[in-house]
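Participant: the following comprises the amino acid sequence and a computationally predicted model.
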Amino acid sequence: MISVWAPVAVAVEIEWSGDGAPVAREAMSRDDDGWWHWDGDPAAYQTFDYAFVLDGAEPSLPDPRSAWQPHGVHSPSRFFDASRFVWSDQQWRGTRCGAGVLGGLVYELHVGTFTPEGTLDAAIERLDALVAIGVDLVELMPLAAFPGDWGWGYDGVALYAVHDRYGGPAALQRFVDAAHARGIGVCLDLVHNHLGPSGNYLSRFGPYFTDTHHTPWGSAVNLDAPGADGVRSFLVDQVLRWFRDFHVDALRLDAVHELADDSPHHLLAELSDATATLATELGRPLDLIAESDLNDVTMVEPTALGGRGMTAQWADDVHHALHVVLSGESQGYYADFAGGGEREEAGPLAVLAKVFTRGFLHDGSFSSFRGALWGRAVDVDTFDARRLLAYLQTHDQVGNRALGDRLHATLSPGRHAIGAALVLLGPFTPMLFMGEEWAAATPWQFFTSFDDLALGEAVSRGRREEFGSHGWSVDEVPDPQAVSTRDASVLDWSEPGREPHAHMLSWYAACSALRHRLLPIGSPLRLADVLVSFDEAARWVVVSHHGLAIAANLADHPQTVPVPDGAVPLLRWADHGSELRGISGEGLVLDPDDCAVLRLTP
């Protein structure tokens, strides 16, 4: 049987073709809930393509719940039977002894540029490299089908489908099974707050959007207006399907602050409750990770206490504080993170100290970028810092720069190593963006391949105008629609085997190994137990928590950095690969842009 929700349609027909036979058209029957059904058996065919005709209007439309769009998002859907895959992960109970995402090492990966082939099958061949640096969870950027071959994935329009250029749905099953065989979990990035501008046919089927609320992309997804029950079911069913049929371990939910929902039971809480029920049924942890701009840990508080029930949320404040300390940039939203002015924090190290000990910079304080008071204070005595994901780089923070230049492109290797140590060995759940572990020389730029030429030109023109207003010339800004822009963003896998990339890769692996050894994944890491000492003028900082410390010298000259009494040095950037230096009575002597990891004695 094939079904489709189209509550406002008077008549729905299915156009179908089994194993390449001529296309047939048949009427579908309606039930009382606005669902239309066809009683044929698509599983009886090797290939079964189909589309829907609503009230006789042409052209026919793909299935809103299509799993596979082998001919593009404007063409008929292809039936996919997820139960046909033979899994080898029957004993899988989650990464490292059944633990979920909290405290593990997350690795953000874009399938289309992770390898030259840009497929899930090609990505499987590189999973062992992630095992070598201790990755616990691979976060795949959005796979939902979108127009053209290449893009970031945030313009997806077939939310149940896996982009065919990446290999389609069967390739995702193969990838997850291969990752589990290596002890790595898999997270998918889902976009529920909007759909892309080309190939979005949902509004033809039902009240998927509403003008009750508006978002940066236009009318909001309908979560609380008439007809919202069917839309919410569409999203909840999609979430559970990835867990159940594709064995994924976690889902990252994009920009949840743009999910406008005034209903008594917020969609995120509904997703959390449904996910928890399924986790019990499957006998393994299932996690939801929110990208939220609200600076409010209500997002990760239990639904029974009025929270949204997410496992964790991205922590942009941690990124911004680290970025300013390491790079010195202070424009735009980085301005507050430089400290000074009317802020109580006197400089960037003071800001870093606040973020590492209180979770957010903006916790009810004024945000100059937003022009408003922002966020809510965290109860540091009870809050587990692992519920915040910390990172030096993400697809957003790299790709939304004019040239897509990575943070380490403008830093000394030592500065990069300091940032890596603070992320990998800090109290938060660490996340890497693909390639940063070896200081990839390739940029990661904004690229699209819209098959609508007018739309593609509008995107290219908008990109040029945006950065032109900031002083870039037209010729400097990569054209998103050019194939060369995607190609320039593909990782060069020859780099990890040669210097200086190999040296940075070994540093990341060493820091990751220490985290696994010193910070047991099942143990909460309270914010109240994080201490930060620093000297803004001398440019040194020490972050201590839960039995370890990271000491860093950000000055351009050697200096002695005071460290806790009885600290034992374990790893140091300047000595990496050779014998570690000891600690004098006054502290640890660190070279310029040098850092060390120390074990604290009880």
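Facilitator: Here it is on my side, so go on.
Participant: use CA for all of it now, contacts and neighbours both
Facilitator: OK.
Participant: pretty sure Gly547 sits against Leu600.
Facilitator: Yes - contact criterion CA atoms under 8 Å: Gly547 and Leu600 qualify, at 4.8 Å.
Participant: what about those two, which has more around it?
Facilitator: Taking other CA atoms under 10 Å, Gly547 and Leu600 do not tie; Leu600 has more neighbours (18 against 14).
Participant: looking at this, Phe52 is in a strand?
Facilitator: Yes - under DSSP: H, G, I helix; E, B strand; the rest coil, Phe52 falls within a strand.
Participant: SS state for the closest residue to it other than its chain neighbours?
Facilitator: Computed as CA to CA, 6 or more residues apart in numbering, the closest residue to Phe52 that is not its neighbour in sequence is Ile14, at 4.6 Å. The assignment at Ile14 comes out as strand when based on three-state DSSP.
Participant: this is the other structure I want to compare:
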Amino acid sequence: MNELVTQPTRPATPGLGVHGDFSVWSPQARRVRVRVDGTDHPMERAPDGWWHGQVAGAGPGSDYAYLLDDDSQPLPDPRSLHQPHGVHAPSRVYDHAAHAWADGDWTGRPLAGGVIYELHVGTFTPEGTLTAAVDCLDHLVDLGVTHVELMPLNAFDGTHGWGYDGVLWAAVHEPYGGPDALKGFVDACHRRGLAVLLDVVYNHLGPSGAYLPRFGPYFCGENAWGPSLNLDGPDSDPVRRLVVDGALDWLRHYHLDGLRLDAVHALRDDRAVPILPELSAEADALAAGLGRPLSLIAESDRNDPRTVLPREAGGLGMTAQWSDDLHHALHVALTGEKHGYYADFDGPQVLVETLRRVFWHDGTRSTFRGRRHGARVDTALVPGSRFLGYLSTHDQIGNRARGDRMGEHLSPGLLTCGAALVLCSPYTPMIFMGEEWGATTPWPFFASFTDPELIEGVRKGRRREFAALGWAEEDIPDPMDPATRDRAVLDWSEPGHEPRKLVLDTYRALIALRRAEPELCDPRLDRFAVRASQDGRTLVLTRGSLRLVCNLGLEETRVELDAAPGELLLANGGPRIDGTAVSVPGESFAVLRV
């Protein structure tokens, strides 16, 4: 009788030392040693540029690092899963199988119909850890969001930072709690019905601890942040596998429900099959095997509809992408700011046209770029759920000199009008942490590098950048001062007091209404209609039998609808209905059924 032998569908990621086996790709090295718990061991080179070594007695908890050629500096593993002592120290062997998961009943959540909450672990709570963040998850459940999008967690130099200066793409930042804390956070979210997305950064490395190029030709050429990843040049196959396997491992081993891919326009790739559709295909295969949906959300500056088109239709296969044009149009309409790239979004019909078309720049001239930009979205083909709509993000707040939020400048009425436009639109809404109560805590750029020259360089660069825009030096926070991070921590006492409580109650009511009324979640852009007054201050969104009337002006306005309203579902003011007309006070909205 033949004996049935079963094997894993995919072998464990090699080179991580769980069974004492270590491997690293370094095709140009003449000699590689692995230092395990203080003792050096030789490694053997394979023809493909991988070096392998077996160390008896090594396993979970062992500290290890690599020595290349005659260099005496031990380097962390490029595929490290655990960096307990920072990015300059040895890696530690970590066993994914040791965690006892408690989410066996979790079947996932599709992105369409969801509401995303963008969360920065380091400033969500005073402790700035994943474990502390768990204590605030019930707030998110009460708010009604469905997906938590964590800003980057991969290891970076220092304690506090945005996370986009990471240098070890697979290791969970130790000050946040390390890999076990992330698994505990995901378990806690799934127990509450919350899906978890993770922001991952593959387009560049941070400036401190970037040892990856020492191992091999991982980079080639330049992008806006420095060296560009080698995705299509000689020896690029292992580089692509580092990205694709790393992304899949986040989804597989941490039970994540999706990834947000940072600045994909900076991934230079001339291959016939670019890396994004390659990753999309593998993520779809993994989702089928896991029996739950997995989402890939791209941040792209291209305004290219192909980003979210299916691979079969010649697209990149992303589930969704961020839509900064909608943010910019909303920001200008609500705040009146017109500087920088906001200048392109000044005009009474910009917001209504952007709501209709997805992109304002869909082949139009961008004065900020000095050229035509973007391409038209086929609204009969592409659903709005593939584009994220938002009033604020970490970028749009953090890249302001003071990191000031809308809550500092706008009335509760205008804040909730903006929320109504996003949450009653056909797009996938996203909320940046604290936005739901109009938080006034600033959220500027901050970091905590350890190299004195780098610290001073970041300080001077930040001052120079904003001084050129007319900011006084004393108004620009020191990004390296720990107090800058401390001031960015959410003030959880704010939502308990007016007018912040009113804003929070309105967000909750809007999200609950979106969940209760399927027409508000309908992503079909060709079923969505929107019109605006001549001055652009009054908008009417048509969502099936529902109408959102939004008055951004100061004075009451009277709007004729296409049919007589039969029911007032939600309002932040006191609208008056007269036949087919509704009068809405200044800085107010009303959702009605006709």
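Facilitator: That came through fine. The model shown is predicted, which means the values in this text are computed figures rather than measured ones.
Participant: before we move on, the earlier item: what's the match for the residue nearest to Phe52 of structure 1 in structure 2?
Facilitator: The equivalent of Ile14 of structure 1 in structure 2 is Val34 (alignment by TM-score structural alignment).
Participant: neighbours of its match, just the number please.
Facilitator: Using other CA under 10 Å, Val34 of structure 2 is surrounded by 27 other residues.
Participant: same deal with the one 10 residues further on?
Facilitator: Using other CA under 10 Å, Glu44 of structure 2 is surrounded by 14 other residues.
Participant: what does it align to in structure 1?
Facilitator: Under the alignment defined by TM-score structural alignment, Glu44 of structure 2 corresponds to Ser29 in structure 1.
Participant: please report how far that match lies from Ile14 of structure 1.
Facilitator: Using CA to CA, to the nearest Å, Ser29 of structure 1 is found at 10 Å from Ile14 of structure 1.
Participant: now for these two: what residues contact both?
Facilitator: The contact sets of Ser29 of structure 1 and Ile14 overlap at Trp38 (CA atoms under 8 Å, 6 or more residues apart in numbering).
Participant: mean deviation, the strand or helix carrying Asp325 of structure 2 versus structure 1?
Facilitator: Counting by DSSP states H and E, the element that carries Asp325 of structure 2 is helix 324-335. Here the mean offset of helix 324-335 of structure 2 against structure 1 after fitting is 0.6 Å, by mean CA distance after the TM-score superposition for structure 1.
Participant: and the helix or strand just after that helix, what does it pack onto?
Facilitator: With elements assigned by DSSP H and E, the helix or strand that comes after helix 324-335 of structure 2 is helix 350-357. Counting contacts by 3 or more CA pairs under 8 Å, 6 or more residues apart in numbering; DSSP states H and E, helix 350-357 of structure 2 packs against helix 324-335, strand 528-532.
Participant: picking up where we left off before, could you tell me where the helix holding Asp325 of structure 2 falls in structure 1?
Facilitator: Helix 324-335 of structure 2 corresponds to residues 316-327 of structure 1 when matched by TM-score structural alignment.
Participant: and the contacts of the matching stretch?
Facilitator: Applying CA under 8 Å, 6+ apart, the set of residues contacting stretch 316-327 of structure 1 is 293, 329-330, 334, 337-338, 348-349, 351-352, 355-356, 359-362, 390-393, 407, 410-411, 415-416, 419, 554.
Participant: now do the buried residues in that stretch.
Facilitator: Buried residues in stretch 316-327 of structure 1, counting neighbours by 16 or more other CA atoms under 10 Å, are found at 316-326.
Participant: go on, stretch 409-419 of structure 2?
Facilitator: Using 16+ other CA under 10 Å as the test for burial, stretch 409-419 of structure 2 gives 411-419.
Participant: re the thing from before, contacts only, for the residue nearest to Phe52 of structure 1.
Facilitator: By CA under 8 Å, 6+ apart, the contact list for Ile14 of structure 1 reads 25-28, 38, 50-53.
Participant: go again with 6 Å.
Facilitator: Listed by CA atoms under 6 Å, 6 or more residues apart in numbering, the contact set of Ile14 of structure 1 reads 25-26, 51-52.
Participant: might you report the residue contacts of whatever residue of structure 2 lines up with Val111 of structure 1?
Facilitator: Alignment note (TM-score structural alignment): Val111 of structure 1 maps to Val121 of structure 2. Counting by CA under 6 Å, 6+ apart, Val121 of structure 2 touches 128-129.
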